[in-house]
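I'll drop the sequence and a predicted model, then ask my questions.
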Amino acid sequence: MIAGVLKEQPGENRVSLVPDIVKQLGKQGVTVWIEEDAGARAFYPDSTYIQAGAVIKPATAIIQEADIILSIQAPQRTLWEMVPPGKILAGIYQPLYNTGLMEQWASRQLTTFSLDTVPRTTRAQSMDVLSSQANIAGYKAVLLAATSYSRYFPMFMTAAGSIAPAKVLILGAGVAGLQAIATARRLGAVVEVFDTRPAVKEEVMSLGARFIDVEGAADVSAAGGYAVEQTTEYQRRQQEKIAASIAKADIVITTAQIPGKKAPLLVTKEMLETMRPGSVIVDLAASSGGNTAWTKNNETVQQQGVTIIGDSNLPSSMPADASKLYAKNIFNFLQLLIKDGEPVLNFSDDIVKGACITHSGAITYERLQQADKMKI
């Protein structure tokens, strides 16, 4: 069996497999073909792949001959149009936001696995790319805020006077939010946190942050770690609480997303007007519309003296470790698809079934099927 790794498009610095994982796959009878310089932006040169047993091949050869084609983002159209029917593609394809592309891949008889749809169960934790990459995003968001902020993070007491610690507000206590809390606290900031899930309060407080309670939240137990739509009354109370905290905050980090829908608007015009000049907002939901009205993905904008950083791909800014973690996720997932060195698709496995988006000419992902029915 051949697993092929494509070089990512400009703007994506990660790579699907790192040399250590290539070596482990080789022990299982899997040959890895990798496109030239595929790992260069993640600081894994071709020589390290060759030493691990990989073969450097052009993208066209990988597309046409590899049994499983790996790319974090979707390959460019000129490449995927050359993929022969029956091939397997695996990456992070965000099917609920890229429905048209998934339909095209289904029509081409491609089998597609999107690891961002792996069920978030205990058994699947080692394959959870959302968690491994969100951890990096939360960490980097705080560092990005710190370098963009015009003041110190920690409290300082000097002969020239005292500096109060920065006040950080984190909206969303998922994996990214929790890592952001820990990082901001390590830098000496005072941290407040809002989340619609009361169950995360204990985790938030254990990290040294204050949890903002809002009563009446909708049940999110089946949402896979994402936000869900809330009632109008809850949204009113939520905005009142958030507004009070934003007025005191120097740094705001927002993380709330709802799969397949526009990100909820959490920071309104009125809230922004209460923030002092020099404050910073880092919006990790930028790719799905953002949690502020001014967020632009992959851009930094100024609004009334507040810096708003929209970046939904912060893991790409730490490509070496992000690739290492992602490659381990991929390796663990491939264990479900490989038997005796050959691809075997066992759709009775809930993880394989849950991550499969297209197969045998059809959309197989249930949430995408439901979205299509709602259009009719």
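Here it is on my side, so go on. All values reported here derive from a predicted model rather than from experimental measurement.

C-alpha from now on. contacts and neighbour counts both.
Noted.

I'd say Thr364 and Phe347 touch.
No: Thr364 is beyond contact range of Phe347, at 10.6 Å (criterion: Cα atoms under 8 Å).

when the two are compared, which one has more neighbours?
A direct count of neighbours by other Cα atoms under 10 Å for Thr364 and Phe347 places Thr364 higher, at 19 against 14.

which residues sit in contact with the more buried one?
By Cα atoms under 8 Å, 6 or more residues apart in numbering, the contact list for Thr364 reads 356-358.

so which of the residues you listed comes closest to Glu299?
Among these, Ile357 lies closest to Glu299 (Cα to Cα), at 30.5 Å.

now do the SS call for the closest one.
strand (DSSP: H, G, I helix; E, B strand; the rest coil).

presented hereafter is structure B, for comparison with structure A:
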Amino acid sequence: MPRLLIPKETAPGETRVSATPETVKKFVAMGCNVAMEMNAGLDAGFVDSTYAAVGCQLVAPQDQAAWKEADAVLCVQTPTEDSLSLLKPGALLVGLLAPYSNVALSSVVQSHELSAIALELLPRISRAQAADALSSQANIAGYKAVLLAAAQLDRYFPMLMTAAGTVQPAKVVVLGAGVAGLQAVATARRLGAVVYVSDIRPAVKEQVESLGARFIDPPQLEEKPAESGGYANEASQTFLAAQRQQLSDQLAEADVAICTAQVPGKRAPRLISEDMLDRMRPGSVVIDLAVSQGGNSACTDPAKTVDRKGVKLIGASELPCSVANHASSLYARNLLALLKPLIKDGQLFLNLDDELIAGCLISKEGKILSPDVLNPGGAI
């Protein structure tokens, strides 16, 4: 039977866990032997006793025997190189592995002949929706970004009619209408803000307007970016320059800007320049969810709040960790949905003819399957 290991996350600030008692119970029912490092779920609100009650074996953190015996390691972020070096040849690593820039992982999977699945590369096809970890986590990020902005803003979000007069609603501009952007729209509207959305894809206009927001039509150029595989394509510099000019006037009147625009494997497009920030009023807030990929806004830093001439610039790339319980629950279900078809007759099979697996399997027994990933010279 497959031996699955759930490690305690070691990345700074990471509070999520890759399995919950709910998913462990289902893995055990499928014939898996599940081991978990003690207190791995504590930061997400799951105690060891609840795992033990559903058949999970609890082991000490960095227990070498558990790592050496594992057929698959289910993680959120990449474990340490020392831990990965303990795995046997052919063992499978599954998680959010930062495939375009993880140089250390590239070395260890090759030297120890490991297989690895990066959930970031899961194809955007209907059959993969239940396993789409990027979407489940982006949904949380979009929701929490609005709450963070509301807490930092010097104004109310909704319109209020009081004895002292009427308070006008906040104006929120959302850059990018992907999963995070649409959730940000929905949350900001629930709080009563007036919301505008900018996206390079005219096709998302209907989704934006169905949530009660106003769509900022893209610049009218011959070359218009679209999307492929469910992801936005990278726009040209000419298009981005025209879009920035259009955004500048919107941001000058905005109270909040929420930046969500990202392109897999590329640096995030720079949509807000310093000149545009200069036009924003003191007291306004910029939340940059793309900061770990270079940022949509100038002057943002990961996990930091920068006060620039009274404008608060918040680099917020790890917001799912601030909602660790639900983030872990959704992420664990994503992993279960992905792995369930791979476990047959008490064995774990990687079917390369399956487009879902072929799309996100970045190494097979030490062989790197795509030159675009685990690349030391990558774009990010």
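Cool, the structure landed. Computed from a predicted model, the values in this text were never measured in an experiment.

returning to that earlier point: any chance of the contacts of Thr364 of the first structure in CSV, plus distance to Gly289 of the first structure and neighbour count?
Shown next, in CSV, are those (distance: Cα to Cα, whole Å; neighbours: other Cα atoms under 10 Å):
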residue, distance to Gly289 of the first structure, neighbour count
Cys356, 26, 24
Ile357, 23, 31
Thr358, 26, 26
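
tell me which element the residue mapped onto Ala145 of the second structure from the first structure falls in.
Aligned counterpart of Ala145 of the second structure in the first structure: Ala141 (TM-score structural alignment). Using DSSP states H and E, Ala141 of the first structure sits within helix 129-148.

how about Leu93 of the second structure?
Here Leu93 of the second structure, judged by DSSP H and E, is contained in strand 92-95.

mean deviation, that strand versus the first structure?
Overlaying the first structure shows strand 92-95 of the second structure at a mean distance of 0.6 Å from the equivalent residues (mean Cα distance after the TM-score superposition for the first structure).

that strand packs against which elements?
Secondary-structure packing of strand 92-95 of the second structure (3 or more Cα pairs under 8 Å, 6 or more residues apart in numbering; DSSP states H and E): strand 72-74, strand 115-118.

what would these look like in CSV with mean neighbour count and distance to Leu97 of the second structure?
Shown next, in CSV, are these (neighbours: other Cα atoms under 10 Å; distance: least, Cα to Cα, whole Å):
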stretch, mean neighbour count, distance to Leu97 of the second structure
strand 72-74, 25, 11
strand 115-118, 24, 5
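
do you know which of those strands lies nearest Asn33 of the second structure?
strand 72-74 (10.5 Å).

what about whatever helix or strand comes next after the closest one, how far off from the first structure?
Downstream of strand 72-74 of the second structure, the first helix or strand assigned by DSSP H and E is helix 81-84. After superposition onto the first structure, helix 81-84 of the second structure sits on average 1.7 Å from its aligned residues (mean Cα distance after the TM-score superposition for the first structure).

just checking, what packs against helix 81-84 of the second structure?
Using 3+ Cα pairs under 8 Å, 6+ apart, the elements in contact with helix 81-84 of the second structure are helix 64-69, helix 103-111.

which stretch of the first structure lines up against that helix?
With TM-score structural alignment as the criterion, helix 81-84 of the second structure aligns to 77-80.

same question, stretch 23-34 of the second structure
Mapped onto the first structure using TM-score structural alignment, stretch 23-34 of the second structure covers residues 21-32.

buried residues in the matching stretch, which are they?
Across stretch 21-32 of the first structure, burial judged by 16 or more other Cα atoms under 10 Å covers 21-23, 25, 30-32.

save those as CSV, and put in secondary structure and distance to Ala327 of the first structure too.
Compiled in CSV, the buried residues of stretch 21-32 of the first structure are given as follows (DSSP: H, G, I helix; E, B strand; the rest coil; distance: Cα to Cα, whole Å):
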residue, secondary structure, distance to Ala327 of the first structure
Ile21, helix, 7
Val22, helix, 9
Lys23, helix, 12
Leu25, helix, 11
Val30, coil, 15
Thr31, strand, 15
Val32, strand, 13
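
could those residues go into CSV alongside distance to Gln238 of the first structure?
Output for those, formatted as CSV (distance: Cα to Cα, whole Å):
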residue, distance to Gln238 of the first structure
Ile21, 45
Val22, 48
Lys23, 50
Leu25, 48
Val30, 51
Thr31, 53
Val32, 50
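
which one of the residues you listed is nearest to Val190 of the first structure?
Of the buried residues of stretch 21-32 of the first structure, the one sitting nearest to Val190 of the first structure (Cα to Cα) turns out to be Ile21, at 39.8 Å.

in this structure that closest one contacts Phe331, no?
Yes: contact status for Ile21 of the first structure versus Phe331: in contact at 6.9 Å, counting by Cα under 8 Å.

Val172 of the second structure pairs with which position in the first structure?
By TM-score structural alignment, Val172 of the second structure lines up with Val168.

so who does that match touch?
By Cα under 8 Å, 6+ apart, Val168 of the first structure lies in contact with 184, 189-192, 249-253.

what strand or helix carries it?
Assessed by DSSP H and E, Val168 of the first structure sits inside strand 167-171.

the strands in the stretch 201-350 of the first structure, which residues?
210-212, 251-254, 280-283, 299-303, 306-310, 338-339, 342-343 (DSSP state E, counting those that start in this stretch).

pipe those into CSV and attach mean neighbour count and distance to Pro264 of the first structure per row.
As requested, the strands of the stretch 201-350 of the first structure are arranged in CSV below (neighbours: other Cα under 10 Å; distance: least, Cα to Cα, whole Å):
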stretch, mean neighbour count, distance to Pro264 of the first structure
strand 210-212, 19, 18
strand 251-254, 27, 10
strand 280-283, 28, 12
strand 299-303, 14, 19
strand 306-310, 23, 15
strand 338-339, 15, 40
strand 342-343, 16, 40
